[in-house]
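J.: only geometry, no sequence info:
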């Protein structure tokens, strides 16, 4: 008896084995990926250099950079697709685009700050720049005369008044939208969204038409602060609303279960929990308000000397100082303007740092002060003597006889 041999497909035997690709891990990089990245960048640079200088009638640094980046993306996608497949190519391209966007943002900010520091260092080199005003300084005077003191004082006064108006109003509006609600929720949110999209010059025109031209008030720091507050209110409201909605509902329910009223829940639970987020929203509004030029240009007026009274007289702030003196043809005046721009950047940095310190930890986390207070309470509780369970407290003989 013979056993039949199994039939084999000749076409299957002749099929070559499929090539194995490298291991792919989404979101991660290996050494081969770095080699492919560097090789694609070098090859695309050489290719675009040849095209720009030899073959095509193109010129310009910006066009060269754009063409080099596009060629780099194409070559890098081809290399990764050949090594790891299409899925890995898409993952690597998205990663390259995200990192490129971050690097471009940092580069632009660094270039702006570096240019401002470079142009404003000449004014900062003289100590009088931060201690004098421009009341006795002309356009032809050297940098050893005049300064930016009155503009710094004006900015701080106007920003302080704007914050005092906008922050309570914005947080109260956000609390109404989140905690109260009702029929007025949609109209209020629509007004806030509309105010967020309005150009800043309209705030200055509103204050100019409503207060200065209609009621006869003069241009002053208070009028400029009102315009700044109008620009800050929608920012504080939107940021505060988002932060208040992130407060866990379980905290509110626990407070209501303990017998707290709505105002007590808001004051003792919701606002402390969202304190860091609220501080961040206030910082965003302050950064927007301290750098506004158009509303201040229409409402504050320009003064060369010191004026610390926001209710009367023109009051200059830093953006108005920069806008006025950067248009002068004298190099020293332009240097003063860039020096004021550097002071404005430092003021924003200081305000941001102070707000972060006041804001404390993130929602749901304990601050350092709270952790120290809790540790102190634990140590005090550990030192307090306690009576053994089941035994009567120790008393003296007199207390026993009594």
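T.: Perfect, I can see it now. Values in this document were obtained by computation on a predicted structure and should not be read as measured data.

J.: C-alpha only now, for contacts and for neighbours.
T.: OK.

J.: tell me which element the nearest residue in space to residue 328 that is not next to it in sequence falls in.
T.: Spatial nearest neighbour of residue 328, excluding adjacent residues (Cα to Cα, 6 or more residues apart in numbering): residue 334 at 6.6 Å. Element membership for residue 334 (DSSP states H and E) is helix 331-359.

J.: How far off centre is that helix?
T.: Chain-centre distance of helix 331-359: 15 Å, with Cα atoms, centre = their mean, to the nearest Å.

J.: which residues touch the spatially most central residue of the chain?
T.: Nearest to the mean C-alpha position of the chain, counting by Cα atoms, centre = their mean, stands residue 284 at 6.1 Å. Residue 284 makes contact with 235, 236, according to Cα atoms under 8 Å, 6 or more residues apart in numbering.

J.: adding another structure so you can compare the two:
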């Protein structure tokens, strides 16, 4: 074949233009990201002190204060959400993969899961407000946990299904050949083989719901005082940050920066744990 110098140079130019645009886009994205992190850390680190973890949110116009009630409230609501979304999401993912793969129920479940994944979180918050808060007549931590669970469940379902589909079919066939029932193959063989991917999806779901604000505005609302009663309005970091960041008080704005940094560090730690401790360690 005769070498076409003109075609070769045109392809070189196209490749150079593509690489330049790609590197430029990456540099722009990294610059904006580093700028955001710099502003967050520079303001957030200045707000971190012992009082932030030991004192409750201050009243308007008062000095001092902390985020102890908001930290505890967020941990409780996220914790209960994990207790709900983990078994529901994993069992639903097992059903979609191992039992009802081609059934009408599985198709409907996947369709609803996709809708919930793409639905704005404020819509889920309004839904919980209509069926829980409006019926009970008061905001509560339970309503906030339910709203967060509705956000986390589809993430866990989709991740579990995708990870289980990566398990080789020969592994299931070998277990069936040994006489193992389907429920034991699903839980003791395929789920165990995909546990690293499932745990990664669960941690990423927790990282997503940790910073959700809109659903909690309609469900848990806020509480200036320390309270561990899930049947009452409960303080939480996202709503406190939302309210304090727009306030005219300097100490409230400082606490908002500190709360934003705490959430960012928590999400960062969860992502590191997901990538380091649950990565695939099988020999290549």
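T.: That came in fine, so what should we check first? Please read all numbers here as calculations on a predicted model, not as lab measurements.

J.: one step back: aligned counterpart of the residue nearest to the centre of structure 1 in structure 2, please.
T.: Under the alignment (TM-score structural alignment), residue 284 of structure 1 pairs with residue 204 of structure 2.

J.: ok, now residue 302 of structure 1?
T.: So, by TM-score structural alignment, residue 302 of structure 1 is matched to residue 222.

J.: by contact count, what packs against the longest helix along structure 2?
T.: In structure 2, taking DSSP state H as the definition, the longest helix is helix 5-47. In terms of contacts (3 or more Cα pairs under 8 Å, 6 or more residues apart in numbering; DSSP states H and E), helix 5-47 of structure 2 is packed against helix 250-276.

J.: mean shift of the helix it packs on relative to structure 1?
T.: Helix 250-276 of structure 2 differs from its equivalent in structure 1 by a mean of 1.9 Å after superposition (mean Cα distance after the TM-score superposition for structure 1).

J.: helices and strands around that helix, which ones?
T.: Counting by 3+ Cα pairs under 8 Å, 6+ apart, helix 250-276 of structure 2 packs on helix 5-47, helix 195-210, helix 237-245.

J.: So for residue 189 of structure 2, which of those helices sits nearest?
T.: helix 195-210 (10.0 Å; Cα to Cα).

J.: hang on, the earlier thing: ok, for the match of residue 302 of structure 1, nearest residue in space, not its chain neighbours?
T.: residue 235 (4.3 Å).

J.: residue contacts, that neighbour?
T.: 69-71, 73-74, 220-227.

J.: Any chance you could list what contacts stretch 133-140 of structure 2?
T.: Against stretch 133-140 of structure 2 from outside (Cα under 8 Å, 6+ apart): 143, 218, 219, 220, 221, 230, 231, 232, 233, 234.

J.: Closest to residue 195 of structure 2 out of the residues you listed?
T.: residue 143 (29.9 Å).

J.: about what we covered before: any chance of a markdown table for the contacts of residue 235 of structure 2, columns secondary structure and neighbour count?
T.: Formatted as a markdown table, the contacts of residue 235 of structure 2 follow (DSSP: H, G, I helix; E, B strand; the rest coil; neighbours: other Cα atoms under 10 Å):
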| residue | secondary structure | neighbour count |
| --- | --- | --- |
| 69 | helix | 26 |
| 70 | helix | 29 |
| 71 | helix | 23 |
| 73 | helix | 26 |
| 74 | helix | 24 |
| 220 | coil | 31 |
| 221 | coil | 23 |
| 222 | coil | 25 |
| 223 | coil | 19 |
| 224 | coil | 17 |
| 225 | coil | 17 |
| 226 | coil | 18 |
| 227 | coil | 17 |
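
J.: which one among those residues gets closest to residue 249 of structure 2?
T.: So of these, ranked by how close each gets to residue 249 of structure 2 (Cα to Cα), first place is residue 224, at 15.5 Å.

J.: Could you report the neighbour count for the closest residue to that closest one other than its chain neighbours?
T.: Of all residues not flanking residue 224 of structure 2 in the chain, residue 57 sits nearest, at 5.7 Å (Cα to Cα, 6+ apart). Other residues near residue 57 of structure 2 number 24, with proximity taken as other Cα atoms under 10 Å.

J.: Does residue 57 of structure 2 touch residue 63 like I think?
T.: No - contact criterion Cα atoms under 8 Å: residue 57 of structure 2 and residue 63 do not qualify, at 10.2 Å.

J.: and residue 163 of structure 2, what pairs with it in structure 1?
T.: Using TM-score structural alignment, residue 163 of structure 2 sits opposite residue 243 in structure 1.

J.: For its match, list the residues it contacts.
T.: By Cα under 8 Å, 6+ apart, the contact list for residue 243 of structure 1 reads 274, 277, 278.

J.: for the last one, what are its contacts?
T.: Read it as residue 278 of structure 1. 236, 239, 240, 243, 359.

J.: which of the residues you listed does structure 2 keep?
T.: Checked against structure 2 using both residues aligned by TM-score structural alignment, their matches' Cα atoms under 8 Å, the contacts of residue 278 of structure 1 keep these contacts: 236, 239, 240, 243.

J.: could these go into a markdown table alongside distance to residue 75 of structure 1?
T.: Below are those laid out as a markdown table (distance: Cα to Cα, whole Å):
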| residue | distance to residue 75 of structure 1 |
| --- | --- |
| 236 | 46 |
| 239 | 43 |
| 240 | 46 |
| 243 | 44 |
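
J.: In PyMOL, select just the buried ones from those residues.
T.: Applying 16 or more other Cα atoms under 10 Å to those leaves a buried subset, and the PyMOL line that selects it is:
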select buried, resi 236+239+240+243
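
J.: Could you pull up the residues touching the nearest residue to residue 81 of structure 1 once chain neighbours are set aside?
T.: The shortest distance from residue 81 of structure 1 to any non-neighbouring residue, by Cα to Cα, 6+ apart, is to residue 89 (5.2 Å). Counting by Cα under 8 Å, 6+ apart, residue 89 of structure 1 touches 77, 78, 80, 81.

J.: Residue 89 of structure 1 -> structure 2?
T.: That one, residue 89 of structure 1, aligns with residue 13 by TM-score structural alignment.

J.: repeat for residue 222 of structure 1
T.: Under TM-score structural alignment, residue 222 of structure 1 pairs with residue 142 in structure 2.

J.: Under a three-state scheme, what state does its match occupy?
T.: helix (DSSP: H, G, I helix; E, B strand; the rest coil).

J.: Contact partners for the counterpart of residue 199 of structure 1 in structure 2?
T.: Using TM-score structural alignment to pair residues, one finds that residue 199 of structure 1 aligns to residue 120 in structure 2. Counting by Cα under 8 Å, 6+ apart, residue 120 of structure 2 makes contact with nothing.
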